[in-house]
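>>> Please work out how this folds:
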Amino acid sequence: MKVKEYMIPVYALLIRAERRTIEDVPEVYQVPVAEHMAEQIEEN
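Here you go, the predicted model:
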């Protein structure tokens, strides 16, 4: 499965809304989504 960049913030939003956990997203997205969420935290 190829990572689609537009899905990274979508999965991050679902995790923040407690609709999904990081383990529920496809494996290829877990690291990019975690990095995206970490960047969001660092910006605040």
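
>>> going forward, measure contacts and count neighbours with C-alpha atoms only.
Fine.

>>> where along the chain do the helices fall?
Using DSSP state H, the helices of the chain run over 7-16, 27-43.

>>> Out of the ones you listed, which is closest to residue 1?
Between residue 1 and the helices of the chain, the shortest gap by CA to CA is with helix 27-43, which sits at 7.2 Å.

>>> here's the other one to compare against:
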Amino acid sequence: MAAVKNYMIPVYAALIKREKRDIESLPEEYIVPVAEYLAAEVEGA
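So this is what the prediction gives:
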């Protein structure tokens, strides 16, 4: 299992928001961190 690189989380989140990637197409280890990142943005945290 590859280590999650924190700098990639906002990059993947931006791609998802711009509909360039689907969350299911991300590497498995990034799915949950990116989903949490996007949820935090929506909640305004």
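
>>> now what about the TM-score between them?
Once superposed, chain against chain, the TM-score is 0.96 (TM-score structural alignment, normalised by the length of the first structure); 44 aligned residues with a CA RMSD of 1.2 Å.

>>> and the helices of the first structure, which is most packed in?
Comparing the helices of the first structure on average neighbours per residue, with mean count of other CA atoms under 10 Å, the densest one is helix 7-16 at a mean of 17.

>>> dump the residue contacts of the most centrally placed residue in the second structure.
Nearest residue to the geometric centre of the second structure (CA atoms, centre = their mean): residue 34, 2.3 Å. The contact partners of residue 34 of the second structure, by CA atoms under 8 Å, 6 or more residues apart in numbering, come to 9, 10, 12, 13.

>>> one more time with 10 Å, if that's ok
For residue 34 of the second structure, the contacting residues are 6, 8, 9, 10, 11, 12, 13, 14, 16, 23, 26, 40, by CA atoms under 10 Å, 6 or more residues apart in numbering.

>>> re the thing from before, now the helices of the first structure as CSV including distance to residue 1 of the first structure?
CSV is the format used below for the helices of the first structure (distance: least, CA to CA, whole Å):
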stretch, distance to residue 1 of the first structure
helix 7-16, 13
helix 27-43, 7
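
>>> Can you verify my assumption that residue 39 of the second structure contacts residue 17?
No. With contact defined as CA atoms under 10 Å, residue 39 of the second structure does not reach residue 17; the gap is 11.8 Å.

>>> what separates the residue mapped onto residue 42 of the second structure from the first structure from residue 2 of the first structure, distance-wise?
In the first structure, residue 42 of the second structure lines up with residue 41, judged by TM-score structural alignment. According to CA to CA, to the nearest Å, residue 41 of the first structure and residue 2 of the first structure sit 26 Å apart.
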